[in-house]
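Asks: Predicted model and sequence below, questions to follow.
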Amino acid sequence: MKIAVVGIGAVGGVIASKIDREYAPVMISKNKEIVKSIRENGLRVKKEKATHCNVNCCPRIYSSFKEADLKFDIILLCTKATNVIDAAKEALNYLSEIGFIVSFQNGIVENHLLEFVPEEKLVGGIIGFGATMHQPGFVEMTSHGEIVIGELNGCIKERIKVLKSILDSVIETRITQNIWGAKYSKLLINACITTMGAVSGLTLGEMLSKKEFREVFRKILYEGVEVAKKKGIKLEKISGVSIHKLAASEREINGKFCLSKFHKDLIIKFIGRKYKNLKSSSLQSLERGRKTEVDFINGIIVRYGKETGFETPVNERIVEIVHEIENGKRKISPENLRELIF
């Protein structure tokens, strides 16, 4: 079985390293520094109690599918959502007869991919573990969590079982028959943690230690959950976390005190303490002068809200703030979150 991993950043690097011994994947990266580093030093992975180790042979990384000149049975797309369209268009030409693509992006990109990728050639995926790239070609898995995969039509085919057995080499992998609901549920988590961290510059611990910011967290979730109800999206637990146990209800949004609101606040505070050093991936993108994935995350909530006639003012404003930062019209600051308290 021939496997390609596209996008050798933090997530792609971890996956490629974990499945290397048994499946020897080909790596594809448009980043010249990453290609150069891996060709010279191998793909380096930081392990718990060690500095790093080389786990890949150098020749198996290429700057394009054309350079690799191979057909693949499985292509794992691990690029940023902002780059996934171009990556998928190129990948489609290098699938074997039975081959398929797996989309692992934050947010929801599958609706865009289905405009040119046949449904039978696409599988949805969610990454629940944390990862970081210390240097080009030097990655680390920073937190544990499951991988979730599923056919877009909800069927369980033999190929999804094969994919699970491969990805189990990375971390525990779960098959869902509700991949759209699972993707949207993960999107809601990212809409809070990733985007709030991006506009504020704070770690998750710093952010969720403040009551006013936990309120913003709940409001973002509230809008997302209400939109899901109107769209008929069935939410799923993500790495054991139920979105409904975090999101504010309409009664809580209206300012009325109740035990459920107090309980949700404690859970969110606990999440902040447990992952206190977590730094937003979108914040890292902004610091490098790159565009974020906000249009595929909070932007999806806004779009679904317009489609269903439900207003999403907090998500609309945070999307605007991110774009202002991207365009150099605003600085990253905790004050940006205070604008969302209304």
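Replies: Looks like it arrived, so ask away.
Asks: When you work out contacts or count neighbours from here on, use the C-alpha atoms and nothing else.
Replies: OK.
Asks: what residues are up against residue 319?
Replies: 294-295, 298-299 (C-alpha atoms under 8 Å, 6 or more residues apart in numbering).
Asks: List the buried residues in the helix or strand that contains it.
Replies: Residue 319 is part of helix 313-326 when elements are defined by DSSP states H and E. Going by neighbour count (16 or more other C-alpha atoms under 10 Å), the buried part of helix 313-326 is 313-319, 321-323, 325-326.
Asks: Please enumerate the strands of the protein.
Replies: Counting by DSSP state E, the chain has strands at residues 3-6, 26-28, 44-46, 53-54, 61-62, 72-77, 95-103, 122-127, 130-135, 138-143, 147-151, 173-175.
Asks: right, and those - which one's nearest residue 14?
Replies: Closest approach to residue 14 among these (C-alpha to C-alpha): strand 138-143, 6.5 Å.
Asks: which other helices and strands contact that closest one?
Replies: The contact analysis (3 or more C-alpha pairs under 8 Å, 6 or more residues apart in numbering; DSSP states H and E) places strand 138-143 against helix 10-23, strand 44-46, strand 130-135.
Asks: hmm, back to that, so can I have a markdown table of the contacts of residue 319 showing distance to residue 64 and neighbour count?
Replies: Rendered in a markdown table, the data for the contacts of residue 319 read as follows (distance: C-alpha to C-alpha, whole Å; neighbours: other C-alpha atoms under 10 Å):
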| residue | distance to residue 64 | neighbour count |
| --- | --- | --- |
| 294 | 27 | 25 |
| 295 | 26 | 19 |
| 298 | 31 | 27 |
| 299 | 30 | 20 |
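Asks: Pick the one among the residues you listed closest to residue 181.
Replies: Closest approach to residue 181 among those (C-alpha to C-alpha): residue 298, at 15.5 Å.
Asks: how about the nearest residue to the closest one, chain neighbours excluded?
Replies: Once flanking residues are discounted, residue 298 sits nearest to residue 191: 5.3 Å by C-alpha to C-alpha, 6 or more residues apart in numbering.
Asks: let's bring in a second one:
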Amino acid sequence: MKIGVLGAGALGSVIGGTLAQAGEDVWLVTRSQAHVAAVRAAGLRLIGSEGESAVSRIHAATDSNEVGPCDLVIVLVKSFDTEQALRKSAGLFGPETVVMSLQNGLGHEDALAEVVGRRNVIAGKTYVGGVMLEPGVVIAGVQGKETLIGELDGSLSLRVQAIADVFNRAGLVTVAAPDIMSIIWDKLLVNVATGALAAITRLPYGPLYDIAEIHTVAVHAVAEAIAVAEARGISLSITEPEEAWRKAAEGLPPNFKTSMLQSLEKGSVTEIDFINGAVVAEGRRLGIATPYNETLVACIKGIEASLH
């Protein structure tokens, strides 16, 4: 299967590299010229809980026209860049290309459908993690981390099952799942638990999980998100805030940094509007108070403002 990973930063490189190790034809597409140059020169190095591996049979490009149409395009660009990134990457898409978002937060599938058509879009969420140590070198959090994918209409299709089979053969534990919107909300709870708090404190998971006060705030923020989801009629598999807090760190090393923290360290804006901000927006619409999430959003917005 020819697979393009659009927005191949840390997480995209982990997923793409793992698929390439299993023999898939993988193209990492990223704006980082340094990352592309490093991968082309020496391959991709993945550092995981079971040691380090080198992926030599993998392609990397900054220009989607160099890649050509793919069977599957995995979208991992920052949420606020989704529509613009797809329009700039038209070379990746043929009439039968399946486009799958594995981005954090809510609302990406509608943005994808605007560009490639709803019939070409499937949704997914992954608990796989990644941290870019330097161009071409990534910490990979794959062990015990599940990926779930599904059709937007909640059906179980052959194409979704075929993609799940490809992922599973590569060692990426993947389930073809009905009712993908419930799964998207489950993943949102995990992001709510640690994303903003890690970014505000600038802490990787080791010290983050050692501080009782952080744990308390995280649990309250997740409880608010659960209340909002239940008011929307979403059927969650994560029903206790503590479960989201625990799940966020499963299988990841103490030096793991959330994507929101990585964004701030690079001087970039974050995806806060699509994570905690989505909880706040839905809470306002439904008349549910979300003071913990409102505070986390305010703190992140303040930090973003200080960077520019």
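Replies: Sure, I can see it. Here the structure is a predicted model, which means the values were calculated and not measured.
Asks: Check the helices and strands packed on strand 138-143 of structure 1 for me and report the most buried one.
Replies: Among these, strand 44-46 has the highest mean neighbour count (mean count of other C-alpha atoms under 10 Å), at a mean of 23.
Asks: Read off where it ends up in structure 2.
Replies: Taking TM-score structural alignment as the measure, structure 2 aligns residues 45-47 with strand 44-46 of structure 1.
Asks: Grab the nearest non-local neighbour of residue 217 of structure 1.
Replies: residue 192 (5.6 Å).
Asks: What separation do you get for that neighbour and residue 243 of structure 1?
Replies: Relative to residue 243 of structure 1, residue 192 of structure 1 is positioned 12 Å away (C-alpha to C-alpha, to the nearest Å).
Asks: Common neighbours of the two, please.
Replies: residue 221.
Asks: Those two: who's more crowded?
Replies: A count of neighbours by other C-alpha atoms under 10 Å puts residue 192 above the other of residue 192 of structure 1 and residue 243, at 23 against 20.
Asks: can you redo the helices and strands packed on strand 138-143 of structure 1 as a markdown table with distance to residue 151 of structure 1?
Replies: Formatted as a markdown table, those follow (distance: least, C-alpha to C-alpha, whole Å):
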| stretch | distance to residue 151 of structure 1 |
| --- | --- |
| helix 10-23 | 20 |
| strand 44-46 | 31 |
| strand 130-135 | 24 |
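Asks: of those, which approaches residue 250 of structure 1 most closely?
Replies: Using C-alpha to C-alpha, these put strand 130-135 closest to residue 250 of structure 1, at 31.9 Å.
Asks: helices or strands next to the closest one in the packing?
Replies: Judged by 3+ C-alpha pairs under 8 Å, 6+ apart, the packing partners of strand 130-135 of structure 1 are helix 10-23, strand 138-143.
Asks: Out of those, which is closest to residue 87 of structure 1?
Replies: helix 10-23 (13.4 Å).
Asks: Figure out which of the helices and strands packed on strand 138-143 of structure 1 is closest to residue 124 of structure 1.
Replies: Closest to residue 124 of structure 1 of those, according to C-alpha to C-alpha: helix 10-23, at 15.4 Å.
Asks: which residues sit in contact with the spatially closest residue to residue 43 of structure 2 that is not a sequence neighbour?
Replies: In this structure, residue 43 of structure 2 finds its nearest non-sequential neighbour in residue 56, 4.4 Å apart by C-alpha to C-alpha, 6+ apart. Shown in contact with residue 56 of structure 2 (C-alpha under 8 Å, 6+ apart): 42-44.
Asks: From residue 128 of structure 2, how far out is residue 56 of structure 2?
Replies: Separation of residue 56 of structure 2 from residue 128 of structure 2 (C-alpha to C-alpha) stands at 21 Å.
Asks: who's in contact with the closest residue to residue 151 of structure 2 other than its chain neighbours?
Replies: Leaving aside its chain neighbours, residue 151 of structure 2 sits nearest to residue 122 (5.0 Å; criterion: C-alpha to C-alpha, 6+ apart). Contacts for residue 122 of structure 2 (C-alpha under 8 Å, 6+ apart) come out as 98-101, 109, 149-152, 160.
Asks: what do you get for residue 110 of structure 1?
Replies: By C-alpha under 8 Å, 6+ apart, residue 110 of structure 1 lies in contact with 103, 124.
Asks: From residue 103 of structure 1, how far out is it?
Replies: 7 Å.
Asks: sorry, back to before: can you give me the distance of the residue nearest to residue 298 of structure 1 to residue 270 of structure 1?
Replies: For residue 191 of structure 1 relative to residue 270 of structure 1 (C-alpha to C-alpha), the value is 18 Å.
Asks: Check residue 87 of structure 1 too.
Replies: According to C-alpha to C-alpha, residue 87 of structure 1 and residue 270 of structure 1 sit 38 Å apart.
Asks: No further questions, thank you.
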